[in-house]
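I'll drop the sequence and a predicted model, then ask my questions.
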Amino acid sequence: MATWKTLLIQDSASPLMEQLNFFHDHTMMVLIMITTLVGYMMMSIFFNKFNYRYLLEGQMIEIIWTLIPAITLIFIALPSLRLLYLLDEINNPIITIKTIGHQWYWSYEYSDFSNIEFDSYMIPTNELNSFNFRLLDVDNRLVAPFNSQIRLLVSSSDVIHSWTIPSLSIKIDATPGRLNQVSMFLNRSGIFFGQCSEICGANHSFMPIVLESISPKFFINWILKMSEI
């Protein structure tokens, strides 16, 4: 049986996505506690018969109900700020991959290796195999090694696109004339799907992203094979 968490958030494939999942759970617990307390107090006010017609002020209770929300916001803000700085941190990358958005496909360049660049188009419905996912699979997947720090350079050749893979906590705009960068670290092997998250025209829904995470050993073999093509 699927839980609410699996319905809302994909399983993490990077340390940063794990931290985002933890922050989501932490914030939800705080919100549940606040909702329960406020709901209980409102119900008790509705159904009790206590009243005091000469009550004009209550400085102590006003101080309390001002300080408690402020302290609660600090417990939410501190982990949030920590995550924001971690998401923007670019460590020493082992591999640099350049991603360029087009209408309506992606092209990839492995800048550290010569003559390795290719386009990635969505596989049309009439060419799908039984193991392919409709509107999600591509003819050429982006291949990257796990347990390696990867830098992604993102740009566009025409309009604004957005390179997004939710399970890796990556969402970065591809802007014409501008080069954006983001850090990526995969902690397991697998195939991860994403889509352009910026409305970029008529075929916006038909430029998916597929990243295949493999071991560094197999990645070296893949690089050697691609260099020979």
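Looks like it arrived, so ask away. Numbers count the residues shown, from 1 in each chain.

please make it C-alpha for all contacts and neighbour counts, starting now.
OK.

nearest residue to the residue nearest in space to the middle of the chain other than its sequence neighbours?
When Cα atoms, centre = their mean is applied to the chain, the residue found nearest the centroid is residue 169 (2.5 Å). Leaving aside its chain neighbours, residue 169 sits nearest to residue 17 (5.1 Å; criterion: Cα to Cα, 6 or more residues apart in numbering).

returning to that earlier point: and the residue nearest to the centre of the chain, how far from residue 9?
Computed with Cα to Cα, to the nearest Å, the distance linking residue 169 and residue 9 is 10 Å.

still on that earlier bit, what's the spacing between the residue nearest to the centre of the chain and residue 56?
Applying Cα to Cα, one obtains 51 Å for the distance of residue 169 from residue 56.

tell me which helix or strand residue 222 sits in.
Assigned by DSSP states H and E, residue 222 belongs to helix 216-228.

and what of residue 69?
helix 59-88.

who are the packing partners of that helix?
Contacts defined by 3 or more Cα pairs under 8 Å, 6 or more residues apart in numbering; DSSP states H and E place helix 59-88 against helix 15-47, strand 180-185.

which residues touch the shortest one?
Strand 180-185 is touched from outside by 14-15, 87-91, 93, 146-155, 168, 170, 172-174, with contacts defined as Cα atoms under 8 Å, 6 or more residues apart in numbering.

again, 10 Å this time
Contacts with strand 180-185, where a contact means Cα atoms under 10 Å, 6 or more residues apart in numbering, come from 13-17, 86-93, 96-99, 144-156, 168-174.

check which residues of the following helix or strand past that strand are buried.
The C-terminal neighbour of strand 180-185 among helices and strands, as given by DSSP H and E, is strand 190-195. Residues of strand 190-195 classed as buried by neighbour count (16 or more other Cα atoms under 10 Å): 192, 193, 194, 195.

against that first model, consider the following:
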Amino acid sequence: MRFLTVLGALVASALAFAGTPALADQPVEWQISLQEAATPLMEQLIWFDNLLLYIITAISVFVLLLLVIVMIRFNAKANPEPSKTTHNTLIEVLWTVLPVLILVVIAIPSFRLLYDQIVVPEADLTIKTTGYQWYWGYEYPDHDGIMYDALLVEEENLQPGQPRLLETDTEVVVPVNKVVRLQATAADVIHAWTIPAFGVKIDAVPGRLNEVWFEATKTGTYYGQCSELCGIRHAYMPIKVRVVEQEEFDAWIEWAKQEYAGLDTNVSVAAADGEAGAQQ
């Protein structure tokens, strides 16, 4: 009876949480679903994830049904004289062919999705990001080489509405419905630039320039974090991307050219190193 009570509570909780809409910009407490898609790639990822969920659920139910049948029909009480059957040709063919067909069903959309992720279409904008211990540096090579760093806003400095461990002092700004090529590298150890709502995750490796792409279809502010264990402050190098209309992006570019003109990034490096030393 106690088991049924606990099981009922878990099922009710799962249904309640499943009905809670996921935010596109950041995770929510007790969220069990993926974040709401903000790019076509993420939409494909969610569709593929749901497909796999349906398949594995069907397999699990089928195997459970077979186990129940075996326990009921082939136990010692129901079969005082056990069968001496050693094989069944039809069953052996089915348990070989059906898994192959299931894998083909999974493989076709999987390869298509992998292709769409890897092959970068003609880009409207290129952004280069460099991972440092422990913050991100950004560069807009298409716009007079705008360069700046983005550091975590510490908890005591957060303003109302700013999420803890996700807010940065500067932000990446991109136009909506435009293809953005993101090039990633690192200056020290391996980092990973990740925005869950975009379906984007790319390793930033020292001495190597990797690239990925995204096309945000919704305006708003989106958050991510470094997804590669990179040292003592790995959990403190978030990512913030603001998606705006083209007119607002053009205005931001003109502002950024003035704001970040002649910016000495070594100042940010020294500040981050000093902060890391204080933490140690």
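Thanks, I have it. A quick note: this is a predicted structure, and the numbers were derived from the prediction, not measured.

after superposition, what is the TM-score?
Scored against TM-score structural alignment, normalised by the length of structure 1, the superposed chains reach a TM-score of 0.96; 229 aligned residues with a Cα RMSD of 1.5 Å.

still on that earlier bit, counterpart of the residue nearest to residue 169 of structure 1 over in structure 2?
Here residue 17 of structure 1 is matched to residue 42 in structure 2, going by TM-score structural alignment.

which pair in the buried residues of strand 190-195 of structure 1 spans the largest distance?
Greatest spatial distance among those (Cα to Cα): 192 and 195, at 10.5 Å.

shared neighbours, those two?
165, 166, 209, 210.

counterpart of the second one over in structure 2?
Residue correspondence, TM-score structural alignment: residue 166 of structure 1 in this structure matches residue 196 in structure 2.

and that match, how many neighbours does it have?
For residue 196 of structure 2, the number of neighbouring residues by other Cα atoms under 10 Å comes to 21.

so how far is residue 249 of structure 2 from it?
Relative to residue 249 of structure 2, and taking Cα to Cα, residue 196 of structure 2 is found at 22 Å.

same question for residue 113 of structure 2.
Note on residue 113 of structure 2: its distance to residue 249 of structure 2, by Cα to Cα, is 29 Å.

and for residue 14 of structure 2?
As defined by Cα to Cα, residue 14 of structure 2 lies at a distance of 40 Å from residue 249 of structure 2.

what's near enough to touch residue 34 of structure 1?
Applying Cα under 10 Å, 6+ apart, one finds that residue 34 of structure 1 lies in contact with 28, 40, 69, 72.

ok, these vs residue 128 of structure 1, which is closest?
Proximity of the contacts of residue 34 of structure 1 to residue 128 of structure 1 was ranked by Cα to Cα; the top entry is residue 28 with 40.2 Å.

counterpart of that closest one in structure 2?
For residue 28 of structure 1, the equivalent position in structure 2 is taken to be residue 53, counting by TM-score structural alignment.

over to residue 186 of structure 1?
In structure 2, the residue paired with residue 186 of structure 1 is residue 216, using TM-score structural alignment.

which residues touch the closest residue to its match other than its chain neighbours?
The spatial neighbour of residue 216 of structure 2 that comes closest, neighbours along the chain excluded (Cα to Cα, 6+ apart), is residue 39 at 4.7 Å. Residue 39 of structure 2 is in contact with 45, 176, 177, 197, 198, 199, 200, 214, 215, 216, 217, 218, counting by Cα under 10 Å, 6+ apart.

ok, now residue 168 of structure 1?
Neighbour list for residue 168 of structure 1: 10-18, 184-187, 192-194 [criterion: Cα under 10 Å, 6+ apart].

and if we set it to 8 Å?
Each residue near residue 168 of structure 1 by Cα under 8 Å, 6+ apart is listed here: 12, 13, 14, 16, 17, 184, 186.

cool, residue 26 of structure 1 as well?
Neighbouring residues of residue 26 of structure 1 by Cα under 8 Å, 6+ apart: there are none.

now with 10 Å, please.
When the contact criterion is Cα under 10 Å, 6+ apart, the partners of residue 26 of structure 1 are 20, 75, 76, 79.

same question, residue 150 of structure 2
Residues in contact with residue 150 of structure 2 (Cα under 10 Å, 6+ apart) are 134-138, 167-172, 237-240, 268.

out of the residues you listed, which are shared with structure 1?
Retained contacts for those in structure 1, judged by both residues aligned by TM-score structural alignment, their matches' Cα atoms under 10 Å, are 134-138, 167-172, 237-240.

show me which of the residues you listed are buried.
134-138, 167-168, 170-172, 237-240.
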